[in-house]
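Q: pasting the sequence and the predicted model now:
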Amino acid sequence: MKNVLVLITLLVLSLASANAQTFRGLEKSPMAMAYYPDNYAHDRKFAPAKIGTDKLAVRVTYSRPAKNGREVFGKLVPYGKVWRAGANEAPEIKFYQDVTIGGKKLKAGNYAMLVLPTEKEWTIIFSSDLDQWGAYSYNESLDVARVTVPVQKSDAVIENFGIQFAKKDAKTAMMNIGWDNTMVSVPMEL
């Protein structure tokens, strides 16, 4: 009888472990979101007076790779080649209203955001090809708009790739993108 109970217990345990779920580890590049107005989601809940009458205009979802002592631009991110602007999937930018970026009108909606970097300027690409991993399947025919902006050097090294928004005036915001010692600012008229 004792042997039968041991066999039944072993059988139950083996069946339970065969059906156990596994949870893969975290990705090396965490996902982030940037809003305009800045911190919109947080302030809407915890500090509504801070956002006042501003309505949500833009949200970017992206992954934040780290420099980790590497030479980033020109090496890790080659010049003259379309890059996903971060890690993992290409960032997705959502405009909640029509905007004008660098003189180009974009309708409200979702776009993949890619970058064509050079030493002196970046071309920011807004594509209708959503849900793409990296820029491996980039198709120029799906570009909705391209905007070229000058490269700036940051005062300090930016360890993790980041995107932030800043209000310039009542109708203009800047989308600031930075990593390592490189930054660009993309003007957006709302």
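A: Yep, it's here.
Q: going forward, measure contacts between C-alpha atoms and count neighbours the same way
A: Will do.
Q: just want the most central residue of this protein.
A: Nearest to the mean C-alpha position of the chain, by Cα atoms, centre = their mean, lies residue 62 at 1.6 Å.
Q: and the nearest residue to that one once chain neighbours are set aside, what is it in contact with?
A: With Cα to Cα, 6 or more residues apart in numbering as the criterion, residue 62 has its nearest non-adjacent residue at 4.4 Å, and that residue is residue 91. By Cα atoms under 8 Å, 6 or more residues apart in numbering, the contact set of residue 91 is 60, 61, 62, 63, 84, 85, 112, 113, 114.
Q: mind checking how far residue 128 is from residue 91?
A: Relative to residue 91, residue 128 is positioned 12 Å away (criterion: Cα to Cα, to the nearest Å).
Q: quick one: distance of the helix or strand containing residue 5 to the chain centre.
A: Taking DSSP states H and E as the criterion, the element that holds residue 5 is helix 2-18. Between the centre of helix 2-18 and the centre of its chain there are 48 Å (Cα atoms, centre = their mean, to the nearest Å).
Q: list the buried residues for the following helix or strand past it?
A: Downstream of helix 2-18, the first helix or strand assigned by DSSP H and E is strand 31-36. Within strand 31-36, the residues that qualify as buried are 31, 33, 34, 35, 36, counting by 16 or more other Cα atoms under 10 Å.
Q: comparison target below:
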Amino acid sequence: MRKSTFIATAVCSLTILLSIDANAQKFPDLDKSPLDAAWYPNDYKETNKAARIIYGRPQLKGRSVNELAPNGKVWRTGANEAAEITFYTDMVLDKTKIAAGVYTLYTIPGEKEWTVIINKDKNVWGAYTYNAKNDVARLSIPTTTAADSLEAFSMVFTKADKGVVLNIGWGTMRLAVPFTN
């Protein structure tokens, strides 16, 4: 009796499992502008980080940087969610002290310079709800032009004498944002 009860239970359980729609979990396609992250130091073995940025990586695909990040308009600095920057130690942008914490990084592109904005809003999609009242620091930085062109929007931290530089590049545009500590 026990053996037949066990077999009947097993068959019933298997029937239930097989009747569940295998397609019930719909997963989205790969994002066209995938998330990426950069941190400093960028050696994965170094756990004592100074900064990290998480951002979406839009692609030019035959378009200009100005089409995707128009001059004079606040931009999320990447694709999808606004770029999220974390400082693990207090930093200074120009003469403005930024306390360790998580912030949103916005930019305002220009022909010869971009304005970099550190804002205390978090979990922001795009720049649609940007509020200048929540700005922590701003700095206008001249752009440079590179010989090579980057198809995908890119960011990387590099070492500076007294801090780090957040390097931003897209197309031939290059921007170096100096943070000191």
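A: Received it, and whenever you're ready, just let me know what you need. Bear in mind the structure is a predicted one, so any value in this text is a computation, not a measurement.
Q: counterpart of the residue nearest to the centre of structure 1 in structure 2?
A: Taking TM-score structural alignment as the alignment basis, one finds that residue 62 of structure 1 is matched in structure 2 by residue 55.
Q: need the contact list for that match.
A: Contacts here follow Cα under 8 Å, 6+ apart; on that basis residue 55 of structure 2 touches 35, 36, 37, 77, 78, 79, 81, 82, 83, 84.
Q: assumed it was part of a strand.
A: Yes: note on residue 55 of structure 2: a strand contains this position according to DSSP: H, G, I helix; E, B strand; the rest coil.
Q: ok, it to residue 135 of structure 2 distance?
A: The value you get for residue 55 of structure 2 to residue 135 of structure 2, if Cα to Cα is used, is 19 Å.
Q: and for residue 111 of structure 2?
A: When distance is defined by Cα to Cα, residue 111 of structure 2 is 23 Å away from residue 135 of structure 2.
Q: with residue 158 of structure 2 instead?
A: As judged by Cα to Cα, residue 158 of structure 2 and residue 135 of structure 2 stand 24 Å apart.
Q: one more: residue 100 of structure 2?
A: Looking at residue 100 of structure 2 against residue 135 of structure 2, where the rule is Cα to Cα, the gap reads 15 Å.
Q: do residue 86 of structure 2 as well
A: From residue 86 of structure 2 across to residue 135 of structure 2, the span is 15 Å (Cα to Cα).
Q: equivalent analysis for residue 33 of structure 2, please.
A: For residue 33 of structure 2, the distance to residue 135 of structure 2 under the criterion Cα to Cα works out to 26 Å.
Q: repeat that for residue 126 of structure 2.
A: Here the criterion is Cα to Cα. By it, residue 126 of structure 2 lies 16 Å from residue 135 of structure 2.
Q: cool, residue 68 of structure 2 as well?
A: Residue 68 of structure 2 sits at a distance of 23 Å from residue 135 of structure 2 (criterion: Cα to Cα).
Q: neighbour count winner among the two?
A: Counting neighbours by other Cα atoms under 10 Å for residue 68 of structure 2 and for residue 135 shows that residue 135 has the greater number, 17 against 14.
Q: so who does whatever residue of structure 1 lines up with residue 150 of structure 2 touch?
A: Matched across to structure 1, residue 150 of structure 2 falls on residue 158, judged by TM-score structural alignment. Residue 158 of structure 1 makes contacts with 67, 178, 179, 180, 181, as judged by Cα under 8 Å, 6+ apart.
Q: repeat that with 6 Å
A: By Cα atoms under 6 Å, 6 or more residues apart in numbering, the residues touching residue 158 of structure 1 are 179, 180.
Q: what about the strands in structure 2?
A: If DSSP state E is used as the criterion, the strands of structure 2 fall at 35-40, 51-56, 83-87, 91-93, 96-98, 101-108, 113-119, 135-142, 144-160, 163-180.
Q: now the ones you listed in a markdown table, with distance to residue 14 of structure 2?
A: Conversion of the strands of structure 2 to a markdown table gives the following (distance: least, Cα to Cα, whole Å):
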| stretch | distance to residue 14 of structure 2 |
| --- | --- |
| strand 35-40 | 40 |
| strand 51-56 | 43 |
| strand 83-87 | 46 |
| strand 91-93 | 59 |
| strand 96-98 | 58 |
| strand 101-108 | 48 |
| strand 113-119 | 54 |
| strand 135-142 | 58 |
| strand 144-160 | 48 |
| strand 163-180 | 54 |
